[in-house]
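Q: I would like the atomic coordinates for the input below:
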Amino acid sequence: METHNTEDVTLMEEVVTMMMEAFKELCSILEGNQISKDLFNFEKSTWRLYSGVYSLCRVNSNLCNSMMYSTYGDLLKEYIHGTLLQSLRLKQGEFFLKELVTRWAHYKLIVGWLSNFFGYLERQYIPGNSIPTLSDVGINCFTHMVYGQIMCAIASPAVISLIDKERDGMKIDRTLVMRVFRIFVELGKGSMDLYEKDFEKPMLDDARDYYSRKASIWISECSCPEFMAKVEECLIGEEKRGRCYMYHTTEKKLVSRVENELLVVHETELLEKESSGLKSLLRDNKVDDLARIYRLFSRVHDGLKLISILFKEHVTCEGMALVKQAGDHESSKKVENKDHVAAGLLQEAQVLLIGRFIELHDKCLGYVKDCFQNDSLFFRALKEAFEVFCNKSITATSPAELLAVYCDFILKRGGIDHGTTFEQVVKLFTHVNEKDLFAEFHRARRLLFDKNDSDEHEKCLMAKLKQHCGGLFTSKMEGMVTDLTIFRDMQKSFEEFIQSNSEANPGIDLTVTVLTTGAWPSYKTCNLNLPPEMLRCVEVFEEFYRSRTKRRRLSWVYSLGTCKIIGHFEPKTMELLLNTFQAAALLLFNSSDRMSYSEIKDQLGLTDEDVNRVLHSLSCAKYKILNKEPDSENISETDYFSFNSKFTDRMRRIKVPLPQVDERKKVVEGVAKDRRYAVDAAIVRIMKHHKVLGHQQLMSECDEYLGRIFKPDFKLIKKRIEDLIGREYLERDANDSNVYRYIA
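A: Now for the predicted structure:
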């Protein structure tokens, strides 16, 4: 049992009395107008109170310490009950918030002063008794008496009401809102549970309801661009609001809640609006609106998925419309001009289609770069869309051939930026599955018959193709260009050879293109019996060629040759541009006025097919240089032919076309053959690496390996696997027939 002497009791009474007087004075100061000045004077007048509390605590009596601790709490409760609550109960709404902020500031000053008075108690008594600190006692009193009774029910709705007013465009006191929000945080004593439960959650729920109502109105009244402009404005406002007077974690939650109500909930309805949705914006080239849509939907999880799908659908639809338009155009041309279409699609239409594909690609690529910020999702959507219609045949003509025709047109055309154009071509080329078919059509159509002396444009195109597909893809093209470069030097040497050796001069201008067999397409060779004039030219060139090389052998491809012949007709003399076969046939009539079909065939040494083509072009087509007996449109073995001396034309120089053999079929067959070799090589290479591999994995790796050049048919891969097993490159596993083993 503790005992106290008279002096201790007297000191305790004096300290309590001084404490009550100081507390009343402090409360009076806080209600005045010059708080800072009065508090300064108050501090100087209370030094005796500090000394008294110190002396009393030094007595080291639990009773004294407990009494002082209780006095501290009683003083706070007295202030809350007698002053703070009375003032708050008289206020509502924004006035309540202002009063709350003021009273909370005063209360913190009171707690601070009292904690200073009882500082020795804080250091000596509280730690040893495991009781709340003076600061915690202050917060607990406020929480139980103010927060629980009045603040929680009024403050949160009042703050939320102010926030909604600001959303509606009204000006509010942001500093007031921020100070109220801080009270919630400070009352949590380091924990955010109180703030999150009683302020953050109601505020977030209100934001959800507010923007749900707004979105329902806007979605029915506004176009997609108008809706998105309002959404962007709202999100910017919420972000500023969050940074200004909310806790940083609340800002993220608030913006996420608003994004969900304005974007996620209405995404499909908004983007698919009939007259103003995403496809409409793409069609009308609304770049700013598209950029805004991307900017906003990129903020939400999977928000760009639907946009990329709609973008892909739009691009696919645009491309398929071009394909259909080209197909309809060619069908109408087929009805108007059967002969022309029988030789192939109109080059003009082919060039126009590829040109429109390139324009569409540039436009859509611009969307991806400028509006969709180079997002890989949209690059993939663009690629998949172009792969759909870039691999659609137009009236039986493959896209690879169309692209080859376009390249041929560009290479022959001047006045354009070839580097930029080829860059566009290669971008389109990447979407074509049959890249090997393009290469063969390009070689077959282009290089040999180009009379331009400059190879720079050709090399520019090959460099870009090589960069995309690798050196193996362009090796044959590079070999062809090299041959043409060597040919020009060889032609100069041949001309010098003729000039220096007059006996070797055949009397006819001769130009020979020497090609390397491996680099060029295989051309049909035949044993044409040349007229003496032509035979002499061949012999002279072979003599010249043997003088330059001993190890190479020449094989003459007369079907690719051209001749210029002077025709002496009664009306006038004309220059005829002919194929070698045609020229050889016409020269026969220098020594004979009339010849039968059989005689011409025997003297030329050609097949019936070639003789028919030659005689038809000279007697039944546009230019009737030979007369045919009997007169008909078909060539027969009983026909007779004679030179038409009365032939004339308004031009002095004409080109007599030879009916073309369908080279397309030959190219396609050649590519199919090469693909078999490519599949064999791929299978062997993959199996050599793995040694043992399952059927599905082998098929998958073959598809991936060959997909850079062409899209392989799974049936072809299976067939080549069986062939390689038969040739003992592979064998099936003894225990599992779906597993293959490589035989070294």
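Q: please count neighbours and contacts with C-alpha atoms only from this point.
A: OK.
Q: for whichever helix in the chain runs longest, buried residues please.
A: Determined from DSSP state H, the single longest helix within the chain is helix 305-336. For helix 305-336, a neighbour-count test (16 or more other Cα atoms under 10 Å) marks 307-308, 310-316, 318-320, 322-323, 326-327, 330, 334 as buried.
Q: another sequence for comparison is provided below:
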Amino acid sequence: MAQRTHKRTRLNSSSNTNINVSNNSTDLSPVVLNSSSIPAPISQTENTLGLATNASKEHLIFSSNKPLIGLQNNVSERAEKLGLKPPPKKLVIRPLKEKPKLPDNYEELTWAKLQKAIRAIHNSQPASDSLEELYKACENLCLHKMANSLYERLKNEIEVHIVNEHANNPAESDIFLLSINQLWKDHQQQMGLIRSIFLYLDRTYVLRNSGIASLWDMGIDLFRKHIMSPTGPLRQKTREGLITLITKERDGESVDRSLLHSLIRMHIDLSIYNTAFESYFLQATRDYYDKEAQRLLEVMEIPEYLHHVQNRLEKESERNRAYLDRKTKMNLIKAVESMLLENHLDLILEKGFPEMMNREQQKDLALLYDLFQQVSALDLLRTSFGVYIKKTGTAIVTDTERDPHMVEDLLDLKGKLDDIVYNSFRKNPNFLNTLKESFETFINQRQNKPAELIAKYLDAKLKANKGMNEDEMDQIMDDALLLFRYIQGKDIFEAFYKRDLAKRLLLNKSASKDAEKSMLLRLKQECGAGFTSKLEGMFKDIDLSRDIIRTFRTSKLAKEIEHTKIELDVNVLTQGFWPTYPPSPANIPPYVDLCQKKFQEFYLTKYAGRNLKWQNSLGMAILSAHFPKKKKELMVSCFQAVVLLQFNDLSPETKELERTLQSLACGKAKVINKHPIGRDINTTDEFSFNEEFEHKLTRIKINSIQLKETSEENLMTTERVFLDRQYQVDAALVRIMKMRKKLGHNQLISELIKQLKFKSHVADIKKRIESLIDREYLERDKEDPTKLIYLA
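A: Prediction:
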């Protein structure tokens, strides 16, 4: 470059001036300075003097040896004549007339140097030239437009090397995978070094030509073409070797995971992972687990098999993380699930589900749920769950021998199923619905009986029971209400519950009045006020009766029976609220009869127009008995009292007499003796007063003998319910016809069944329709007898 002078040199900014600088370097490319690097133009004064008129035509040329400088002499001379300071000298750079020439064999010599370095890299030997010199050689070839030839020479050199390596690699070697892996690692390392030398080629020539692969991609393509060719033996052999190693690992053997990772990564880098490995690997996985499933299901229990499946899935997920492509995970897990689970869902449920349910194996059931959820088979599991509930529940309901503890068994089953749904089936609402639907199905297969037994269960629990606290009683009522919700014959339950409640209230057998009212409140919330209105009326009668008897005891009529020494207690019952009781005549002792008449006189005086009927079967008495050894008080029923007081003069109903005698002679407290001794009462038996009777208590309650619960009472209760149902059917039929006016016979029956809350047979409905026709509520259409018409 020319030295800077102290004088200001100006290049005209309006011209596109180039400065060409050549040096002694082998780099012959021009250095271009654009107009922005030229000093600013001269001042306005200088322009006025015309000092730069011919500036754009003057040039200053630098050569590599000696610069040629042309000065504007005419401008200087004019300045001197005018007595002005001469303007700064202006330098103008002129282009070289001739470009330097390269040696004729420059490309070959340079390539020879580069080729030598490439072969040294392939042979794992040090290069004779430095990397900087090699890089510069590549750069010079590219600058002199030899990049295309250089790229082809390089590609050919690498390809020849790879072909030779392929020829030297035996496909059947025992260490085949190791050799392939080493070949791949060497290739990657060699391509990395080669690329660092030819980086200028990669960043200029390759980038400017879109159709040409980068040096790294070129190396990948050549390796894939000659080493892992689709038609060559190495690809198949590598795939088989990898699958064999993975199979060994699945069988529990220890394998080199780093080798697996490297070779599988090679497939990914070569872009042959999906076609050359993954599809074959997944098929091998399916074959492996298909055979395993068939083998294990024959020898393993289902819970053990499920844990094995879970373990396999976890290991396959870990295997995928260790050396497989992450995108393979979904297909891999799907293959395992398909072979171990999906193909055997029915067998797993048939062989293991009922047993796990019976044993309440909640953890195993939770695992079963999770696995079925993974394969979208929860509907199948839910169906099996429903089948199990119906089968188990039906066995309880239809077995008459289990009637005494049917409710307890059903509650145990319900509690077990609830725990399983909440703990094993993740509170799935679909499973909760299946539980509800299944219970409703099997509990109503035996019509009316479950409703009756639930009422009796509550009766037993609501009677006086020692050791039961309030929380326990609340839990019992809530549990019974769960079953109550499932039954369709709620009117049957009401009838039996009302009958039992009446006995508890009248005989003072309730454990707690608060518990009774709490149960009543639950029923009211569940079924409405209409369901419990009569039951509430029973409680009102008991409360009102206490007030009446207190008033009676202060009346004049009560003083007239003081000499009898009888403490009379009467419950006045409204007939519409209480169950219907059959009449039970008995020869009441005269002084007891006198007390009853005095109370009746008092009551009718206070409540004119009413009528009282005495129910002897509901009466109770406390008798003072004088035994030779000690005085006792006997709590007995009305008939027991009659027997004891009028031993030789009684006339109760035969069945009632047999039951009363049996309670007095065959119970725990034997106040009379039976001859001969035995449990059953016969017409030839004789009875005598037991003078030897003794008991540790002073007041003794002698329980009445219940006739194997009165099949007659049950029948009467059921018949009354059926009678009420007839009224409901009639009302529903009239309501439908009043709204529709005219309707087909089958349509009417169909709509009626939808409205009824209980099951009703079609034959019974037809009878009610005929009854309504006879009573002129309905008539048949004269033109179409299959249709019915409502008569207003």
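Q: give me the TM-score for this pair.
A: Once the chains are laid over each other, their TM-score by TM-score structural alignment, normalised by the length of structure 1 reads 0.69; 652 aligned residues with a Cα RMSD of 5.3 Å.
Q: returning to what we had before: next SSE after the longest helix of structure 1?
A: helix 338-342 (DSSP states H and E).
Q: whereabouts in structure 2 does that next one align?
A: Alignment note (TM-score structural alignment): helix 338-342 of structure 1 is unmatched in structure 2.
Q: roughly how far does the residue nearest in space to the middle of structure 1 sit from residue 138 of structure 1?
A: Note on structure 1: the residue nearest the mean C-alpha position is residue 379, at 1.2 Å, using Cα atoms, centre = their mean. Separation of residue 379 of structure 1 from residue 138 of structure 1 (Cα to Cα, to the nearest Å): 61 Å.
Q: one more: residue 35 of structure 1?
A: 21 Å.
Q: counting neighbours around each, name which of these two comes out higher.
A: Between residue 35 of structure 1 and residue 138, counted using other Cα atoms under 10 Å, residue 138 has the larger neighbour count: 23 against 14.
Q: right, and that one touches residue 112 too?
A: No. Here residue 138 of structure 1 does not reach residue 112: they are 9.2 Å apart, not a contact under Cα atoms under 8 Å.
Q: what ranges does the stretch 51-200 of structure 1 have for its helices?
A: With DSSP state H, counting those that start in this stretch, the ranges of helices along the stretch 51-200 of structure 1 come out as 62-79, 85-88, 93-117, 119-124, 126-129, 134-142, 152-167, 174-187, 193-195.
Q: could you pull out the buried residues of the fourth one?
A: Residues of helix 119-124 of structure 1 classed as buried under the neighbour-count rule (16+ other Cα under 10 Å) are 120, 121, 122.
Q: surely the first one touches residue 55?
A: No. Residue 120 of structure 1 sits out of contact with residue 55 when judged by Cα under 8 Å, with a separation of 9.5 Å.
Q: which residues does residue 444 of structure 2 contact?
A: Residues near residue 444 of structure 2 by Cα atoms under 8 Å, 6 or more residues apart in numbering: 450, 487, 488.
Q: and with 7 Å instead?
A: 487, 488 (Cα atoms under 7 Å, 6 or more residues apart in numbering).
Q: distance of it from residue 396 of structure 2?
A: Residue 444 of structure 2 sits 12 Å away from residue 396 of structure 2, going by Cα to Cα.
Q: go on, residue 117 of structure 2?
A: Residue 117 of structure 2 is 91 Å from residue 396 of structure 2, by Cα to Cα.
Q: quick one: map residue 255 of structure 1 onto structure 2.
A: Going residue by residue (TM-score structural alignment), residue 255 of structure 1 aligns to residue 333.
Q: residue contacts, that match?
A: Applying Cα under 7 Å, 6+ apart, we find residue 333 of structure 2 in contact with residue 313.
Q: secondary structure element for it?
A: Assigned by DSSP H and E, residue 333 of structure 2 falls in helix 329-340.
Q: in the helix or strand that that helix is followed by, which residues are buried?
A: Once helix 329-340 of structure 2 ends, the next helix or strand along the chain (criterion: DSSP H and E) is helix 345-358. Neighbour counts over helix 345-358 of structure 2 (16+ other Cα under 10 Å) mark 345, 348, 349, 352, 353, 354, 356, 357 as buried.
Q: in JSON lines, list these along with distance to residue 614 of structure 2.
A: As requested, these are exported to JSON lines (distance: Cα to Cα, whole Å):
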{"residue": "345", "distance to residue 614 of structure 2": "68"}
{"residue": "348", "distance to residue 614 of structure 2": "67"}
{"residue": "349", "distance to residue 614 of structure 2": "63"}
{"residue": "352", "distance to residue 614 of structure 2": "63"}
{"residue": "353", "distance to residue 614 of structure 2": "60"}
{"residue": "354", "distance to residue 614 of structure 2": "57"}
{"residue": "356", "distance to residue 614 of structure 2": "59"}
{"residue": "357", "distance to residue 614 of structure 2": "55"}
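Q: among these, which one lies nearest to residue 652 of structure 2?
A: residue 357 (55.1 Å; Cα to Cα).
Q: and the closest residue to that closest one other than its chain neighbours, helix, strand or coil?
A: Counting by Cα to Cα, 6 or more residues apart in numbering, residue 357 of structure 2 lies nearest to residue 365, which is 7.8 Å off, once chain neighbours are set aside. Of the three states, residue 365 of structure 2 takes helix under DSSP: H, G, I helix; E, B strand; the rest coil.
Q: any idea which element residue 495 of structure 2 lies in?
A: Per DSSP H and E: helix 490-506 holds residue 495 of structure 2.
Q: next SSE after that helix?
A: Next along the chain from helix 490-506 of structure 2, counting by DSSP H and E, comes helix 513-527.
Q: got a list of what the residue nearest to the centre of structure 1 touches?
A: Neighbours of residue 379 of structure 1 in contact, by Cα under 7 Å, 6+ apart: residue 368.
Q: count of neighbours near residue 413 of structure 1?
A: Residue 413 of structure 1 - counted by other Cα under 10 Å - has 10 other residues nearby.
Q: these two touch, right, residue 368 of structure 1 and residue 377?
A: No. Residue 368 of structure 1 is beyond contact range of residue 377, at 9.4 Å (criterion: Cα atoms under 7 Å).
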